[in-house]
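**Q** Sharing a model that was predicted from the sequence below.
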Amino acid sequence: MALHRQRHAAEGASSSRHPNSQPRMLIQCNPLEGYERLWNDYFAQPSIYPPNVFRRRFRMIRDIFLRIHFAVGTHDDYFVQKRDASGRLGLPSFQKMIVAIRMLAYGVTTDLLDEYVRIGESTTRLSMKKFVKAIVSIFGGKYLRSPTSNDIARLLEVGQRCGFPRMLDSIDCMYWK
């Protein structure tokens, strides 16, 4: 019976439980290569890309990224690199966090990230879910809340200084009551 299932899957036939699905394909994409590329591009000293490119690509400065990285890794051990059952090192936390941030910053799908970061689709989706949950849990009380009267006054003052009187939001921001 087991031999029949293996041959059945190898021939590309669909299973009765998932009639439209294809058998999973394992692609050896060398995630270590993706990690080394990310490290050399943005975090090594000296890095290939300067701080202004980091800010443009990640939508934040590197110091804030590193603070978020530390907070998320402390909050959820999914973002801590561990060994799997066979003793191989799992994915580094930088890779898992970067795919989530890039998906949020650029609104891209998992496929676009795989070629550069070298993480599979299911891991990218899981990283995104866990990252968002961690961010909401860690920073939600302070940053993901409705503005107070003091916040509104401060934002209006900043807008006034920048030449935008009475502006509280912009086109790409949520509307606040």
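**A** Noted; the coordinates are in hand. Note that this is a predicted model, so its numbers are computed, not measured.

**Q** C-alpha only now, for contacts and for neighbours.
**A** Fine.

**Q** wouldn't Val99 be in contact with Met128 here?
**A** Yes - the criterion here is C-alpha atoms under 8 Å, and Val99 meets it with Met128 at 7.2 Å.

**Q** So the two - more neighbours on which side?
**A** Taking neighbours as other C-alpha atoms under 10 Å, Val99 and Met128 compare with Val99 leading, 27 against 22.

**Q** how about the more buried one, what does it touch?
**A** Contacts for Val99 (C-alpha atoms under 8 Å, 6 or more residues apart in numbering) come out as 113, 117, 124, 127-128.

**Q** okay, those residues in JSON lines with distance to Gln6 and secondary structure next?
**A** Below are the contacts of Val99 laid out as JSON lines (distance: C-alpha to C-alpha, whole Å; DSSP: H, G, I helix; E, B strand; the rest coil):
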{"residue": "Leu113", "distance to Gln6": "31", "secondary structure": "helix"}
{"residue": "Val117", "distance to Gln6": "31", "secondary structure": "helix"}
{"residue": "Thr124", "distance to Gln6": "27", "secondary structure": "helix"}
{"residue": "Ser127", "distance to Gln6": "30", "secondary structure": "helix"}
{"residue": "Met128", "distance to Gln6": "32", "secondary structure": "helix"}
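
**Q** try it against this one:
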Amino acid sequence: MDRREAWKQTVRELCFGNDSSDEEDNLFLATVTTFHESSATQRGAWGGSVPGRRRIQRNRLEGHQRLFNDYFADPPVYPDYIFRRRFRMKRDLYLKIVKAVADHDPWFQQRRNAAGELRLSALQKVTVAFRMLSYDAPADSLDEYLQLGEATIIESMRWFVWAIVGVFGDEYLHSLNEEDTTRLIAINERRGFPGMLGSIDCSLNDINVLHRSHLLDNLAAGVAPQVQYSINGHQYTMGYYLADGIYPEWATFMKPISCPLGRKRQHFVIQQAAVRKDVERAFGVLQSRFPIVRGATRI
């Protein structure tokens, strides 16, 4: 008895028991035949083997083994400095991210399909997402090396972004807390700006920052972290950010003086611009390492 006949026999017993009549057997066979014909039609219309579409036989295990040998074996083909240049981080940090993402979302875990074959590994799925982030590469440019289809690469990118927010969002994507405020106040006071919390800028046009970042919702409402500091004998209780002239006239923004007259004002403008450059340099580094920061990816 082949597998299909054995499956029919099992389903017949489940439906009618061992003592089924000829009439019930005929009804069952007619139902099974109709089901198979209907399923074949649906597969052709909604998925599976579509007539006229060529199915590409990718060797997923070969893609995983190639990636592992090149960068994660002991010893790997490519040394640490090349890994850092191509992945934009050290290998230990990269593996930490892969493990955190795989533990957070089972979608990244390697499993077997219905035929018992191993599916894509977490290294393959995360690596294609990192390559798109690091090089702003189109999805189909990563197919040959890692043996993933274009649609799977796009799906990996989306799942990876959601997983990163879910795993690291609370630690790195939050508004200032008391610990952050204390640390920033101490650093900036040593640089000559007591009460300063940071600088405002982004990789887009400056005027879009306040409308796009949910981290600044409180700031847009006129609420800033409460701090205690003194300038020229005056006590202040609200922190501020350095900004350039395009930002609105808010008490939480310290903007440069237009047309400064006198040495004191000119000195302030120079120092304010020098410290404000920190955030611009930070975005410059991010854009050089992750070109996707320069603009939205077109997946």
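**A** On my side now, so go ahead. Everything numeric in this text was worked out from a predicted model, so none of it was measured.

**Q** Need the TM-score between these chains.
**A** Overlay of the two chains. TM-score (TM-score structural alignment, normalised by the length of the first structure): 0.75; 155 aligned residues with a C-alpha RMSD of 3.1 Å.

**Q** quick check, nearest of the contacts of Val99 of the first structure to Asp77 of the first structure?
**A** Ser127 (11.7 Å; C-alpha to C-alpha).

**Q** surely that closest one meets Ile98?
**A** No - counting by C-alpha under 8 Å, Ile98 is not a contact partner of Ser127 of the first structure; they are 9.1 Å apart.

**Q** by contact count, what packs against the helix or strand containing Val158 of the first structure?
**A** Element membership for Val158 of the first structure (DSSP states H and E) is helix 149-161. Based on contacts counted as 3 or more C-alpha pairs under 8 Å, 6 or more residues apart in numbering; DSSP states H and E, there is no element that helix 149-161 of the first structure packs against.

**Q** Show me what Arg131 of the second structure lines up with in the first structure.
**A** Aligned counterpart of Arg131 of the second structure in the first structure: Arg102 (TM-score structural alignment).

**Q** Which residue, other than its chain neighbours, is closest to that match?
**A** Leaving out its chain neighbours, the residue that sits closest to Arg102 of the first structure by C-alpha to C-alpha, 6 or more residues apart in numbering is Phe58, at 6.6 Å.

**Q** ok, that neighbour touching Leu104?
**A** No - counting by C-alpha under 8 Å, Phe58 of the first structure does not reach Leu104; the two are 9.4 Å apart.

**Q** Please name the residues that touch the residue minimising distance to the centre of the first structure.
**A** Taking C-alpha atoms, centre = their mean, the centroid of the first structure lies closest to Ala100, which sits 1.1 Å from it. Contacts for Ala100 of the first structure (C-alpha under 8 Å, 6+ apart) come out as 124, 127-128, 131.

**Q** which residue numbers in the second structure go with stretch 36-56 of the first structure?
**A** Stretch 36-56 of the first structure maps onto residues 65-85 of the second structure, going by TM-score structural alignment.

**Q** In the matching stretch, which residues are buried?
**A** Buried residues in stretch 65-85 of the second structure, counted by 16 or more other C-alpha atoms under 10 Å: 66-68, 70-72, 83.

**Q** Check stretch 132-152 of the second structure too.
**A** Buried, per 16+ other C-alpha under 10 Å, within stretch 132-152 of the second structure: 132-134, 136-139, 142-143, 146-150, 152.

**Q** Among those residues, which lie within helices?
**A** Within these, residues falling in helices by DSSP state H are 132-134, 143, 146, 150, 152.

**Q** Next, the contact list for Arg125 of the first structure, please.
**A** Here Arg125 of the first structure is in contact with Thr110 (C-alpha under 8 Å, 6+ apart).

**Q** Now tabulate the contacts of Val99 of the first structure in CSV and tack on distance to Gly87 of the first structure.
**A** Below are the contacts of Val99 of the first structure laid out as CSV (distance: C-alpha to C-alpha, whole Å):
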residue, distance to Gly87 of the first structure
Leu113, 26
Val117, 22
Thr124, 22
Ser127, 21
Met128, 25
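
**Q** Helix, strand, or coil at Ile27 of the first structure?
**A** Following DSSP: H, G, I helix; E, B strand; the rest coil, the label given to Ile27 of the first structure is coil.

**Q** Next, work out how far apart it and Glu115 of the first structure are.
**A** 12 Å (C-alpha to C-alpha, to the nearest Å).

**Q** what does Phe65 of the first structure give?
**A** 22 Å.

**Q** What lines up with Arg145 of the first structure in the second structure?
**A** Checking TM-score structural alignment: Arg145 of the first structure goes with His174.

**Q** Could you confirm that match falls within a helix?
**A** No - counting by three-state DSSP, His174 of the second structure is not found in a helix; it is coil.

**Q** Tally up the residues packed near it, please.
**A** Neighbours of His174 of the second structure (other C-alpha under 10 Å): 11.

**Q** what does Tyr35 of the first structure give?
**A** 21.

**Q** cool, and Val72 of the first structure?
**A** So Val72 of the first structure, with other C-alpha under 10 Å, has 24 neighbours.

**Q** Show me how to select, in ChimeraX, the buried members of the contacts of Ala100 of the first structure.
**A** Buried residues within the contacts of Ala100 of the first structure, by 16+ other C-alpha under 10 Å, are selected in ChimeraX with:
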select :124,127,128,131
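
**Q** Give me the distance between the two termini of stretch 129-147 of the second structure.
**A** End-to-end distance of stretch 129-147 of the second structure (C-alpha to C-alpha): 14 Å.

**Q** Check which residues of the helix holding Val158 of the first structure are buried.
**A** 155-159.

**Q** Make CSV out of the residues you listed and add distance to Phe94 of the first structure.
**A** Below are those laid out as CSV (distance: C-alpha to C-alpha, whole Å):
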residue, distance to Phe94 of the first structure
Leu155, 33
Leu156, 36
Glu157, 37
Val158, 34
Gly159, 35
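
**Q** any idea how far Ala115 of the second structure is from Cys15 of the second structure?
**A** Counting by C-alpha to C-alpha - Ala115 of the second structure and Cys15 of the second structure are separated by 26 Å.
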